[in-house]
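*Asks:* Give me coordinates for this.
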Amino acid sequence: MHQPALEELLASRAVGLPGVTVVQGRQVVGIEEQDDRVVVTAEDEDGTAQTYTARWVVGCDGSNSFVRDHLDVPVTDLGFSYEWLLCDVQLHEPGRFDPTNVQICDPARPTTLVGSGPGHRRWEFMRLPGERAAGLNREETAWRLLAPHGVTPDRATLLRSTTYIFQSRSAEQWRVGRVLLAGDAAHLMPQFAGQGMCSGIRDVANLAWKLDLVVRGLAPESLLDTYTEERRAQVHKSILSSVQLGRVICVTDPMAAAERDSTILAGRRGRGPAVPDPALPLTEGLRHRRVDGSPISPAGEVVPQGQIRGLRGTGLFDDVVGRGFVLMLAEGADADLNVEQSAFLTDLGTHVVRLLPEDGTPQNMSVADVGGVYRTFLARHEADAVLIRPDYHVYGAASGLGAAAALVDDLRARLYSSRSS
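*Replies:* Have a look, this model is predicted:
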């Protein structure tokens, strides 16, 4: 994808949302937390200051985060860092690249080639030991390095050429009082697994529904502590996987590279890690557990995404049913919820869905499981009911009489406990 185009779409969407005010051209210079609010001071280009008051502030302000520095939280640095020249190119004529994404592990110059949306492509060139960054970060250097790939000024436009230093770092705490961190402000990782922006999106997917519950008074502020617990553990795995891939790729010693190549080609042990599965399960935080605290499978897993048929047509589950909490019931299972439990689910905005066979007739609370993705999932875990969080992680699953009611009671108890863990 072409990131500037994506950002334009996101900005356009934000402007059109009711209750959202977009303010640009200002730099945050101060954050002051008071009893029940946070006061943020920002300055425009002329130095004119403006204050903004909010109950909660989320710093998504990038790798050089002012918010993170203001919070003065410790940062873990794995010490794996290299500088690369990034070249974004717009091709004058459509070209075919097979495969679309390529990592060239040439010790003479490790190079990355990736697709970047229609008509766009990105090349990244590693700075070699002893090579000056100033000499690398020049337009003529970019064209010289692009030329062997058939990219010349008469065939393409160089949209951007800049050096950047990728790092492997993670903040120890992503919440301090009423201020939180997300995205690059909370973590940085090498680009090799392609999980940087993806991780930031997962951050806000985890945080948004929790903030919503807290703001609406449906959960205590301590629920937000699970944000750091859950996401930092997942991000740590992504960072480690990215670093492991980088250690395979960023080899400039010819002898070491030859040994690496022979090992990989021979398929021997130690050939280098594969790209990690991005659907990492939760290992901490808000999950259905036993009395002793141990997790109950499949709590924490990412629920599969399949096709269903409902009253509004056929499509992906999330598009047909909607976002938010979901209580999924096996065919024939009875929710058997009392008034208090039903009211709790209603307050959460929960979708209660009963699964039918593929040829079943959808009704108000039932959908036909096209392809059997969800019925297979329930059968694999011997579950009659599955409660799914708004970020698509399974809160918990249960079987037998009163399974759904037990899950609902457990979620309510954990939401209202002094600290979910």
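*Asks:* switch to C-alpha atoms for all contacts and neighbour counts from now on
*Replies:* OK.
*Asks:* quick one: terminal-to-terminal distance for stretch 189-204?
*Replies:* Taking Cα to Cα, to the nearest Å, the first and last residues of stretch 189-204 lie 17 Å apart.
*Asks:* And for it, what's in contact with it?
*Replies:* Residues outside stretch 189-204 that contact it (Cα atoms under 8 Å, 6 or more residues apart in numbering) are 81, 166-169, 182-184, 188, 231, 235, 238-239, 241-243, 245-246, 275-276, 278.
*Asks:* From the residues you listed, list the buried ones, please.
*Replies:* The neighbour count (16 or more other Cα atoms under 10 Å) marks 81, 166-169, 182-184, 188, 231, 235, 238-239, 241-243, 245-246, 276 as buried among these.
*Asks:* Would you map the strands across the stretch 151-300 of the chain?
*Replies:* Under the criterion DSSP state E, counting those that start in this stretch, strands of the stretch 151-300 of the chain are mapped to 156-166, 169-171, 175-176, 179-181, 187-188.
*Asks:* Could you say which of these is packed most deeply?
*Replies:* Ranked by mean neighbour count under mean count of other Cα atoms under 10 Å, the strands of the stretch 151-300 of the chain are led by strand 187-188, which reaches a mean of 26.
*Asks:* Tell me the helices and strands packed up against that strand.
*Replies:* Strand 187-188 is packed against strand 169-171, with contacts defined by 3 or more Cα pairs under 8 Å, 6 or more residues apart in numbering; DSSP states H and E.
*Asks:* gap between the strand it packs on and the chain center?
*Replies:* On the basis of Cα atoms, centre = their mean, to the nearest Å, strand 169-171 sits 15 Å off its chain's mean C-alpha point.
*Asks:* And for stretch 291-304?
*Replies:* Worked out by Cα atoms, centre = their mean, stretch 291-304 lies 20 Å from the chain centre.
*Asks:* Next, the buried residues of it.
*Replies:* Neighbour counts over stretch 291-304 (16+ other Cα under 10 Å) mark 295, 297-303 as buried.
*Asks:* Please provide the structure for the following sequence as well, for comparison with the first:
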Amino acid sequence: MSASAEEVPVLIIGAGPVGVTLANLLGTYGVRTLVVERSPAVLDFPRAVGLDDEALRTFQATGLAEEMLRDMIQNVPMRMYTARKQCFAEILPSTREFGWFRRNLFSQPLGEKTLRRGLARFADVQLRLGLELVALAQDEAGVTATLRDEAGAEQQVRAAYVVACDGGRSTVREMLGLPYEGRTHPAKWVVIECDQDPLDAPYTALHCEPERPYVCLRLPYGLRRWEFMLFPGEDGEQMLAPDKVRELLGRHVADPSALNVIRARVYTHNSRVAGRFVSGRVCLAGDAAHITPPWIGQGLNAGLRDAFNLGWKLAWILQGRLRPALLTSYHDERHAHAKAMIDLADTFGAVLSQRNPLLAWARDRFFMAIRGVPAVRDYVLQMKFKPMPRFVQGVVRNSGVAARDALVGRMFIQPNVERRRGGAEKLDDVVGPRFALISWRCDALADAPPSLREQLARLGCDHYLAVRSRSAGNEAGSPMPAQPSGTVVEDLENGLHLWFQGKDVDWVLVRPDRFIAAVGRVGDAVTELGAFCAAVLPAADATPAMHAAQAGGTAAQLSRVEAEALAA
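*Replies:* I've put the predicted structure just below:
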């Protein structure tokens, strides 16, 4: 390693939405981070447009949810049409169990700019543009990256951990020699965006027409997008010529020549997943780890799940709160779900882009026949077909009680709660960027020895919530212990009451990414929480992955961030 190599705890290669979201999370957790990107500016291409409730919860953790929402259209329906233009299904989920709507539309270039502005809040997070990775070498102590700027000058950065967020053609993945298994779909698609939306259609429409399957959707600020399948023999670049674009749009608008096309690009759909998401001290995230066709709008959302899962683990390892060996849990927890999302997108694509007229007719008859079945209609309307993440191994504690273990590894709900009358808050905002022990109408730590509280504090769980049911007027809420551990909050909308009542548990331990790490009854809290801490905490005399000074004082910064989150 060069003696002049810059040292940093985390180096992120790629400043797309996944890489910059991860950097915002690491900044929130107090970890000094460097993000490098070879492109000098945000790419002004028509790319991702859909963000789900899990993505917004991730942005909430970075403190940027409201800013991102300013450039979004929330709660947008999706409709599917037969070859004869009959709507056979509509997706409009009403649930907000994670605190946000499930279908929201945005323009990725605008979203990326907001995320990059968010980095300016953190003195120890830097974004450097115009730098390309040309070499990567890792050993037991860290990773050395060689970067080249636009003038050809090279520099080295030494990092404890490197995260590749450099897209489907990931240079890092190729340098590591990791397989990218799957397939490239034969049909290409041309994507066209216009401003001054000419249609009164405030929804996303999937048109399953064998003559030419296409997608049409409304975007913020009067933008309208069309996506058309290209057929064999149609040259992608030729289809972007103005006369061809007008020809494609001619069947859908009265005067295509009057449209102002601001973006147009040809895309190839891919269904691929890396063999491993973790290789030594290097992790893959976003398209570098997995890439999916856009049929269910989960490509970027899957990458944001990567960022939320990985961000806190890197921070906790660097701060000596988590065993370094548990970095591999990132692969264990994310790989299978990423593959499941790809499989679902492939299924949707095969059904909805059918070009055989006879098969398309049979498909349409089937969907039109079942749309009146209440159970099926609810299954589609509420997006229950979407596989939710569930971790059976990783940074979770399975007690051996089947009913309770079925709760572990799932994302916890996010209802509104109150710390004071008239002060409704989302649960995550009360919890802050940490582990949270949430007890329902009890004090799970009433009999906890000091040693367990010390372990929980080391884990970053030094603040506890005791929840009681909603009171009326000046009436006190449901009974609570005389001196409960931590803050008492009221269940403003009965969301927590219904959850705990149906699960037969008294407490949950929620991770920083809002997944359930452990659950139980009051009587087993000491045993279960102690077992979890023993399994994930480093040895008491272990040294963090990098010295605190080198990591930018991360532990002190985390304490400051937590204090700000809890300030009332």
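*Asks:* Post the TM-score for the overlay when you can.
*Replies:* Structural agreement between the overlaid chains, expressed as a TM-score with TM-score structural alignment, normalised by the length of structure 1, amounts to 0.91; 414 aligned residues with a Cα RMSD of 2.7 Å.
*Asks:* ok so, going back, redo the strands of the stretch 151-300 of structure 1 as TSV? Include distance to Cys105 of structure 1.
*Replies:* Formatted as TSV, these follow (distance: least, Cα to Cα, whole Å):
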stretch	distance to Cys105 of structure 1
strand 156-166	17
strand 169-171	24
strand 175-176	39
strand 179-181	34
strand 187-188	22
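*Asks:* So for Asp253 of structure 1, which of the ones you listed sits nearest?
*Replies:* Closest to Asp253 of structure 1 of these, according to Cα to Cα: strand 156-166, at 20.2 Å.
*Asks:* so how much does that closest one differ from structure 2 once superposed?
*Replies:* Following the fit onto structure 2, the mean deviation recorded for strand 156-166 of structure 1 is 1.4 Å by mean Cα distance after the TM-score superposition for structure 1.
*Asks:* Give me the residues contacting that strand.
*Replies:* The contact list for strand 156-166 of structure 1, computed with Cα under 8 Å, 6+ apart, reads 81-93, 133, 136-139, 142, 188-191.
*Asks:* Filter those residues down to the buried ones.
*Replies:* For the contacts of strand 156-166 of structure 1, buried by 16+ other Cα under 10 Å: 81-91, 136-137, 142, 188-191.
*Asks:* any idea how far Leu230 of structure 2 is from Ala187 of structure 2?
*Replies:* Between Ala187 of structure 2 and Leu230 of structure 2 the distance is 6 Å, computed by Cα to Cα.
*Asks:* try Leu427 of structure 2
*Replies:* If you measure Leu427 of structure 2 against Leu230 of structure 2 using Cα to Cα, the figure is 46 Å.
*Asks:* Leu22 of structure 2 too?
*Replies:* Distance check for Leu22 of structure 2 against Leu230 of structure 2: by Cα to Cα, it reads 35 Å.
*Asks:* and the counterpart of Gln319 of structure 2 in structure 1, how many neighbours does it have?
*Replies:* Structural alignment places Gln319 of structure 2 opposite Arg216 in structure 1 (criterion: TM-score structural alignment). Using other Cα atoms under 10 Å, Arg216 of structure 1 is surrounded by 12 other residues.
*Asks:* Also Ala302 of structure 2?
*Replies:* Ala302 of structure 2: 28 surrounding residues under other Cα under 10 Å.
*Asks:* repeat for the one 4 residues further on
*Replies:* Other residues near Asp306 of structure 2 come to 25 when the count uses other Cα under 10 Å.
*Asks:* Mind checking which of the buried ones among the contacts of stretch 189-204 of structure 1 land in helices?
*Replies:* By the criterion of DSSP state H, membership of those in helices covers 231, 235, 238-239, 241-243, 245-246.
*Asks:* any idea what Val408 of structure 2 aligns with in structure 1?
*Replies:* Alignment note (TM-score structural alignment): Val408 of structure 2 maps to Ala299 of structure 1.
*Asks:* which residues touch its match?
*Replies:* Contacts for Ala299 of structure 1 (Cα under 8 Å, 6+ apart) come out as 282, 287-289, 393-397.
*Asks:* If we use 7 Å, what do you get?
*Replies:* Applying Cα atoms under 7 Å, 6 or more residues apart in numbering to Ala299 of structure 1 gives the contacts 287-288, 394-397.
*Asks:* In helices, which of the residues you listed appear?
*Replies:* Secondary structure from DSSP H places none of these in helices.
*Asks:* for the residue mapped onto Gly168 of structure 2 from structure 1, helix, strand, or coil?
*Replies:* The equivalent of Gly168 of structure 2 in structure 1 is Ser63 (alignment by TM-score structural alignment). Secondary structure assignment for Ser63 of structure 1 (DSSP: H, G, I helix; E, B strand; the rest coil): coil.
*Asks:* what number of residues lie near Ser63 of structure 1?
*Replies:* 16.
*Asks:* can you pull the contacts of it?
*Replies:* For Ser63 of structure 1, the residues meeting the contact criterion (Cα under 7 Å, 6+ apart) are 184-185.
*Asks:* what's the spacing between it and Gln195 of structure 1?
*Replies:* If you go by Cα to Cα, the gap between Ser63 of structure 1 and Gln195 of structure 1 works out to 15 Å.
*Asks:* out of the buried ones among the contacts of strand 156-166 of structure 1, which are inside strands?
*Replies:* Of the positions in these, 82-91, 188 sit in strands, assigned by DSSP state E.
*Asks:* Before I go, just wanted to say thanks for your time.
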